[in-house]
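Asker: quick one, structure for this:
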Amino acid sequence: MDEVHRTGKEKLGIVGKSVFMSIPNLDIVSRFPTDYMHAVLLGVMKQLWSLWVDSENHKENFSVGLRLTEIEERFLSFRPPSSFPRFPKPLTEYKQFKANEWEGILLHYIFPMMYGILPREYLNHVMLLSFTIFQLLQPDLRDINLCGRRLEHFGKQFQVLYGHQNMTYNVHLSAQQLIKAVHNFGTLYNFSLFPFEAGNGMLLGFRSGSNKPVVQLEQKFILYKLCMFTKVPKRLPIEKWIKELWANKTSGAENKQQYSLLAILCEYDDDVNTRIRTTSKTSS
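Answerer: Next up is the predicted model:
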């Protein structure tokens, strides 16, 4: 990191010093755990799939692009239980896959999809990652040191199989730093960003236009909190509306109604009214 800061040139995925390094007595390596969702699923697993199927790698031993139709037929034939968040969809859309789709591929689908198609040494390599991550997701963690050695071996073999040029920062995080985070914080789901991604989706749903998006998020988030947690006096005209508001998506006309009713709600909470006015002035 010091070298990158001094030369100004990116190296192994590092682009510069973090501002958190200026905080005294803060070890940013151990205090900021590697996120399994971004490093492993959206990082390493997505990168591996790109290497396997992209046409630019058609001369490589690991290329399976010519058999993508066969792989997709296998994938779409799977019938996962209802507990799975998403069902298999065409692999041609893999660049738009969400993290939980890559999780399903890594932990459940990868072996039956690629068996007999991906060369054995490459399949064994990705299965080493799959098996280790599955163990690290269990609530009763066992053999953490063994999992660490497996991830380290995965990282070393990655360079042998795919070349130094494909040794990305996510590979380093997954092979070296992930196990340290497990030692400090426990099973991977203890510090996964999956729950926060769901919150991001909710916030994005509060935006209905390009005009003052921050104010839109502020007002609708406050409205959401009021609707969900404020005790409304009985027989208030909007009591029924509050109960139904978040059950279904509202149309544009109903959105306008929300803003008019927001004024009524604010009469019951002066602090909310003050915050809305302050935010509007700041954004302007």
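
Asker: for the rest of this, base every contact and every neighbour count on C-alpha atoms.
Answerer: Fine.

Asker: dump the residue contacts of the closest residue to K89 other than its chain neighbours.
Answerer: Spatial nearest neighbour of K89, chain neighbours left out: L76 (6.4 Å); criterion: C-alpha to C-alpha, 6 or more residues apart in numbering. Contact analysis of L76 by C-alpha atoms under 8 Å, 6 or more residues apart in numbering lists P88, K89, P90.

Asker: what subset of these is buried?
Answerer: Listed as buried from the contacts of L76 are P88; burial here means 16 or more other C-alpha atoms under 10 Å.

Asker: so can I have CSV of the contacts of L76 showing distance to F20 and secondary structure?
Answerer: Output for those, formatted as CSV (distance: C-alpha to C-alpha, whole Å; DSSP: H, G, I helix; E, B strand; the rest coil):
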residue, distance to F20, secondary structure
P88, 40, coil
K89, 40, coil
P90, 41, coil
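
Asker: this one as well, want them side by side:
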Amino acid sequence: MYLDNFDPIYSCVIDYMHGICLGVCKQLLTLWFDKKNKSENFSFFVKCNDVNSFLSRIKPTLYATRIPKALNELSYWKASEFRNFILYWGIPILKKELLVVESALLLFVENYQVLYGERFMTLNVHQLVHLTDCVRHTGPLYVNNCFIFEDLNGYIVKHIH
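Answerer: This is a model prediction of the structure:
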């Protein structure tokens, strides 16, 4: 695809994996459960064992084939594991009503800097403001993503000598 023909709607699909799964979701899970943040007001470090116990009991479905790793292994999680956390076994914070989700995301982004500090206010967090527009244009996130293409990229790279 040439940049002069680039449709911004497709960037929503790409940003879901990199911006949301590997960006915001990874950052939040790290902020909430990393030992170095245990003195912060937003920390859930004391709940790590409970969450790890929950994750270890999960039996993946057809759509979520990876067995969840423990929170202390976040640096080894793949984008699909963050996606699975968001869509299947994470705390359900998004409701199905798009307007409610849009309001919640706007409020979340507005308060993110206050909650976590200015240095963690990234482009990926800002992209959450546009997420509901992407859903309106392309459909639900679980059916519009580039995970299969990332897997194919890995397959292609393995065959290049």
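
Asker: residue in the second structure paired with the residue nearest to K89 of the first structure?
Answerer: Following TM-score structural alignment, the counterpart assigned to L76 of the first structure within the second structure is S56.

Asker: with T168 of the first structure instead?
Answerer: So T168 of the first structure corresponds to T122, using TM-score structural alignment.

Asker: tally of neighbours for its match?
Answerer: The tally of other residues near T122 of the second structure (other C-alpha atoms under 10 Å) stands at 15.

Asker: same check, this time on I110 of the first structure
Answerer: By other C-alpha under 10 Å, neighbour count at I110 of the first structure equals 19.

Asker: in the second structure, where's the longest helix?
Answerer: If you go by DSSP state H, the second structure has its longest helix at helix 98-116.

Asker: which SSE is immediately downstream of it?
Answerer: helix 123-127 (DSSP states H and E).

Asker: residue contacts, the most centrally placed residue in the second structure?
Answerer: By C-alpha atoms, centre = their mean, the second structure has its centre lying nearest to C21, at 2.4 Å. Going by C-alpha under 8 Å, 6+ apart, C21 of the second structure touches A79, S80, F82, R83, I86.

Asker: so what corresponds to it in the first structure?
Answerer: Using TM-score structural alignment, C21 of the second structure sits opposite L41 in the first structure.

Asker: about what we covered before: now do the buried residues in the longest helix of the second structure.
Answerer: The neighbour-count check on helix 98-116 of the second structure (16+ other C-alpha under 10 Å) flags V101, E102, A104, L105, L106, V109, Y112, Y116 as buried.

Asker: quick one: residues in contact with that helix.
Answerer: F42, L94, K95, R119, F120, M121, V125, H126, L128, V129, T132.

Asker: quick one: distance of it to the chain centre.
Answerer: 15 Å (C-alpha atoms, centre = their mean, to the nearest Å).

Asker: try stretch 143-161 of the second structure
Answerer: 19 Å.

Asker: residues in contact with that stretch: which ones?
Answerer: So stretch 143-161 of the second structure is contacted by V13, I14, Y16, M17, A79, S80, T138 (C-alpha under 8 Å, 6+ apart).

Asker: out of the residues you listed, which is most surrounded?
Answerer: Going by other C-alpha under 10 Å, Y16 tops the contacts of stretch 143-161 of the second structure with 26 neighbours.

Asker: quick check: it vs F45 of the second structure, distance?
Answerer: Between Y16 of the second structure and F45 of the second structure the computed distance is 26 Å (C-alpha to C-alpha, to the nearest Å).

Asker: try P8 of the second structure
Answerer: Taken as C-alpha to C-alpha, the span from P8 of the second structure to F45 of the second structure is 38 Å.

Asker: ok, those two, which is more surrounded?
Answerer: F45 (20 against 9).

Asker: can you show me the helices along the second structure?
Answerer: Using DSSP H, the helices of the second structure run over residues 8-15, 26-33, 48-56, 79-84, 98-116, 123-127, 131-138, 147-158.

Asker: quick one: buried residues of the shortest one?
Answerer: Translated: helix 123-127 of the second structure. N124, V125, H126, Q127.

Asker: got a list of what the nearest residue to the first one once chain neighbours are set aside touches?
Answerer: Nearest residue to N124 of the second structure, sequence neighbours excluded (C-alpha to C-alpha, 6+ apart): G19, at 4.8 Å. By C-alpha under 8 Å, 6+ apart, the contact set of G19 of the second structure is N124, V125, Q127.

Asker: any idea how far I93 of the second structure is from G19 of the second structure?
Answerer: From G19 of the second structure to I93 of the second structure the distance is 18 Å (C-alpha to C-alpha).

Asker: circling back to that earlier point, can you lay out the buried residues of helix 98-116 of the second structure as a markdown table showing distance to L62 of the second structure?
Answerer: Listed next are the buried residues of helix 98-116 of the second structure as a markdown table, based on distance: C-alpha to C-alpha, whole Å:
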| residue | distance to L62 of the second structure |
| --- | --- |
| V101 | 27 |
| E102 | 29 |
| A104 | 30 |
| L105 | 29 |
| L106 | 33 |
| V109 | 33 |
| Y112 | 34 |
| Y116 | 35 |
